[in-house]
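# Return a 3D structure for these sequence lines:
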Amino acid sequence: MQIIEDSTVYDAIVVGSGAGGGMATKVLADAGLKVAVVEAGPFFDPADPEQKTQLRWPYESPRRGAGTVRPFGDFDSAYGGWEIEGEPYTHKDGTKFDWFRSHMLGGRTNHWGRISLRFGPDDFKHKSIDGHGDDWPISYDDVKPYYDKVDKMIGVFGTKENIHNNPDGFFLPPPKPRLHELFYIKGARKTGVPVYPSRMSMLTKRINNDRGVCFYCGQCSRACQVYADFSAGTCLIFPAQKSRGQVDLFVNCVVREVTVDDEGKATGVSYINKEDRKEYKLKGKVVVLGASACSTARILMNSKSPQHPNGLGNSSDIVGKYLHDSTGADRMAFVPDLMNRKVSYNEDGVGGMHVYSPWWGDNSKLDFPRGYHIEIWGGMGMPSYGFGFNVNEFNKFFGTKVGGYGDVLRSDAKKYYGALVGLSGRGESIAYKDNYCEIDPNTVDEWGIPVLRFHYKWSEYEHKQAIHMHDTFEQILTNLGGEVLGSKPGKEADYGLHTPGRIIHEVGTTRMGDDPKTSVTNKYQQLHDADNVFVVDAGPFVSQADKNCTWTILALSWRASEYIVDQLKKQNL
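Below you'll find the predicted structure:
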């Protein structure tokens, strides 16, 4: 097949436009570099009247907003999902892993929960503490200046609490707790679980003239039309296009591989244009991969050449290994005191929790080595299809008949809606070499590119952590005056853990380290095997921590991008 080559030579080619790719684009363009951004999905701007879904009513959807077309609902800003037609992935040895992809400018940052937590000092050195996994080759002090920069540039609300492993940052004012969250505070404190204002990247006050302020519609998952929440497109890519560098966007373009010269050094990328289905090549001095942990691993393993017969950056055979996702388990309770609530006021707030509980336990006294935080949900936000509770489970538990048609359904919806409080645990799993993705030798996608095959199992530590989650959930929900729905899940239900990949925090496939024999990148996320290729998504993570990974992706991408600029100036790349 003929490959069409572009004669332009870019200073940097950035693959992916999410948190890592977006930050790299901003930093490199601000430094005056000529940057090409290659994105597998279409252009997206939540302020575009043709694309925005914020403030649209469920009845405007033929499915009443249900998630039959998009996994989180018709109006959610995620073009993709766990299953994408024509882009399969497979599994090995009967194991499970669900891989979420969001193909669009800004990637998954358009619809993520925007929980913006720093990793703490212990999170970079856990092996030294508990003997499991490996320490990072960097410390919190190496990343702290970049966390500070991210806080100030993007904006995050919260409060300073002086908690050792949940470091403080530069915070905007947090919103006040809503009624169901006040109930949670009561139950958590009675259980001995601390509660603090959330740390989330929505602007509660203006920080510049390019972005508006949150107006508490509670629909951040639809991406904000006034750019008040953080999305990589609106907060990084769009500003980068206005900077002194040049940014060219290549959307609807699926990268096949990184191309190399006779010396094994990267020369650019080849990609398939979805619109004409032809293959093209871009040339660049530096290639920056931010396609997401698994997509970047796939690109590297598919980038085989005489110089890199096992795939680019894979002389160690570590690419794809040590894949791990956050643990996740949920529980819900009916709270009689929240029944028959008045609906004459706005209780939407930001698109997520106003309070949360960071990990409070001492793992040295528990039977699992890593912790979790608790997220809270419920309240009186805009109802979606099903209006917040499973009618059959509700009826079975309480021995009542809820729902029906017409006035009866309307009456019951008003009576019970807002009377449920839910808790979600999001915890740290241990990174194991035997949890991995690899290239399936027998399957390609519709573009002819070999796909990933996954092998993943939870360990006993994750199971024990999940048991602790459910014990804690039951205590808190009971102590806040709730009637816990459903029974505690057992071994046959994996102790209530979501299938790996379902929390969408996958990390670790291109881990960083000082030894090229046991890692893929160095501490600046630079491939050991090709010094002009960098990885700026969550692939280089040595461990996940019990925090959401986006803030750390952003900070590390900024750090790596500054290093790229420095090395280009010194003509080392």
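# From now on I want contacts and neighbour counts done on CA atoms only, so please keep to that.
Noted.
# buried sites along stretch 392-407?
Neighbour-count burial for stretch 392-407 flags Phe394, Val402, Gly403 (criterion: 16 or more other Cα atoms under 10 Å).
# The first one should be in a strand, yeah?
No: Phe394: not assigned to a strand; according to DSSP: H, G, I helix; E, B strand; the rest coil it is helix.
# For Phe334, which non-adjacent residue is closest in space?
The spatial neighbour of Phe334 that comes closest, neighbours along the chain excluded (Cα to Cα, 6 or more residues apart in numbering), is Leu420 at 4.6 Å.
# Second chain to compare with the first, below:
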Amino acid sequence: PRVHEVLVQKAGKKLGLPVIPSRMAMLTRPNHGRAACHYCGQCGRGCKTASAFSSSQTMVLPAMKTGKLNVICNAMARELLTGPDGKVTGVSYVDKPTRTEKQIRCRAVVVAASACESARLLLNSKSTRFPNGIANSSGMLGRNLTDTVGYGLGGQIPALENLPRHNCDGIGGMHVYVPWWLLDDKKKNFPRGYHIEIGGGFGMPQIGGFRGHEGYGAKLKEEVRRYYGSYVGFAGRGEMIPNEHTYCEIDPEKVDQWGIPVLRFHFRWSEHEINQAKHMHDTFNDLIVAMGGKPQPRASRREDGGISVGGSIIHEAGTVSMGNDPAKSVLNKYCQAHEVKNLFVADAAPFISNADKNVTLTIVANAWRTAEYLAEEMRKGNV
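Model prediction:
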């Protein structure tokens, strides 16, 4: 752990919070031609050595090397085409460079455009059999939309002032984090929970990084050097419970540049999420004080009224939910449409809730399971 993370661990111990090594989906040893992380700290720019997980490097490129994958670039899917029996027969898409419509035929189709775009594609795929969108007799397409609950608070820690300068990058991102620790607490005023992400250290100085320090010349420089690296930040990421007021639908008037109708969003936090964000604030405040610091509320475009703006954490899930009852869900437990047996959805859209963990690796695991089921159904001739 970095210096500020050691102080967080000590504060966590005082307060009874578990501060453990974080899981970052980065290689510590070479694997299948991907090098181990060499601590360059440029994860946000894309990992040149593919040490950090990304679908493009870890999945798409290896699949292309098999010679069994054909990638069509600059294609904007417009709608799924269906035959008289209701099954998907192909995909209509816009070729962006020529702005012309093209079609590709299929035996089966797996939609994985992200939760909202997958719902948009299905809602726009209308026919006589499915006037409200393909596989949408339940009316659940676009419903159950969720995003991660977010709240952040920072503080200045005097113990970190004037530290000797050193490279504290290490493996990208946080080296420790706090998992949800009140699973058995029945007294709290919200369901489920959240985890805590931790920021701090000697990040690359940038414009706006020292706002609040006034002066000019030598005095200003002295202030900046003194406080550089002495700030910590805590970000809570929590579970949202689906509600009837939060969903997406096709906008009856607006289209994108390709002439495809876009989504219109309705979003509302319930008291569950609002109370959860208040709990985050109190916890972060206690952590900063336990570190000997002073909490400093931060201005964030992501937040409004003490909680994140819906969609700003970009962990959208739901919209094409799975379930056992076709009247209340769009997909079965294998992410196969109840009404269209050769249609599958394999992103976060099938999720019926949005746990505090980031959704990516759960998407991967679920997609793997769906792929195995589809392969077996195709082998049996059911698809």
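# ok, so of the buried residues of stretch 392-407 of structure 1, who is nearest Leu366 of structure 1?
Phe394 (33.9 Å; Cα to Cα).
# Save the buried residues of stretch 392-407 of structure 1 as JSON lines, and put in distance to Ala560 of structure 1 too.
Listed next are these as JSON lines, based on distance: Cα to Cα, whole Å:
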{"residue": "Phe394", "distance to Ala560 of structure 1": "50"}
{"residue": "Val402", "distance to Ala560 of structure 1": "55"}
{"residue": "Gly403", "distance to Ala560 of structure 1": "55"}
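# Could you identify the longest strand within structure 1?
In structure 1, assigned by DSSP state E, the strand with the most residues is strand 3-15.
# Could you report the neighbour count for Leu497 of structure 1?
23 (other Cα atoms under 10 Å).
# can I assume it is in contact with Asp325?
No: here Leu497 of structure 1 does not reach Asp325: they are 11.5 Å apart, not a contact under Cα atoms under 8 Å.
# hey, what's in contact with both of the two?
Contact criterion Cα atoms under 8 Å, 6 or more residues apart in numbering; residues shared by Leu497 of structure 1 and Asp325: none found.
# Alignment lookup: the residue nearest to Phe334 of structure 1 to structure 2.
For Leu420 of structure 1, the aligned position in structure 2 is occupied by Tyr231, per TM-score structural alignment.
# separation between that match and Leu153 of structure 2?
The gap separating Tyr231 of structure 2 from Leu153 of structure 2 is 11 Å, by Cα to Cα, to the nearest Å.
# Also Gly293 of structure 2?
12 Å.
# For the residue nearest to the spatial centre of structure 2, which non-adjacent residue is closest in space?
By Cα atoms, centre = their mean, the mean C-alpha position of structure 2 lies nearest to His315, the distance being 3.1 Å. Distance criterion Cα to Cα, 6+ apart; nearest residue to His315 of structure 2, sequence neighbours excluded, is Asp147 at 5.2 Å.
# same deal with Met353 of structure 1?
Ile376 (5.8 Å).
# Helix, strand or coil: sort out that neighbour for me.
strand.
# do you know how far the residue lying farthest from the centre of structure 1 is from Gly381 of structure 1?
Taking Cα atoms, centre = their mean, the residue of structure 1 most remote from its mean C-alpha position is Asp407, at 41.0 Å. Distance, Asp407 of structure 1 to Gly381 of structure 1, by Cα to Cα: 21 Å.
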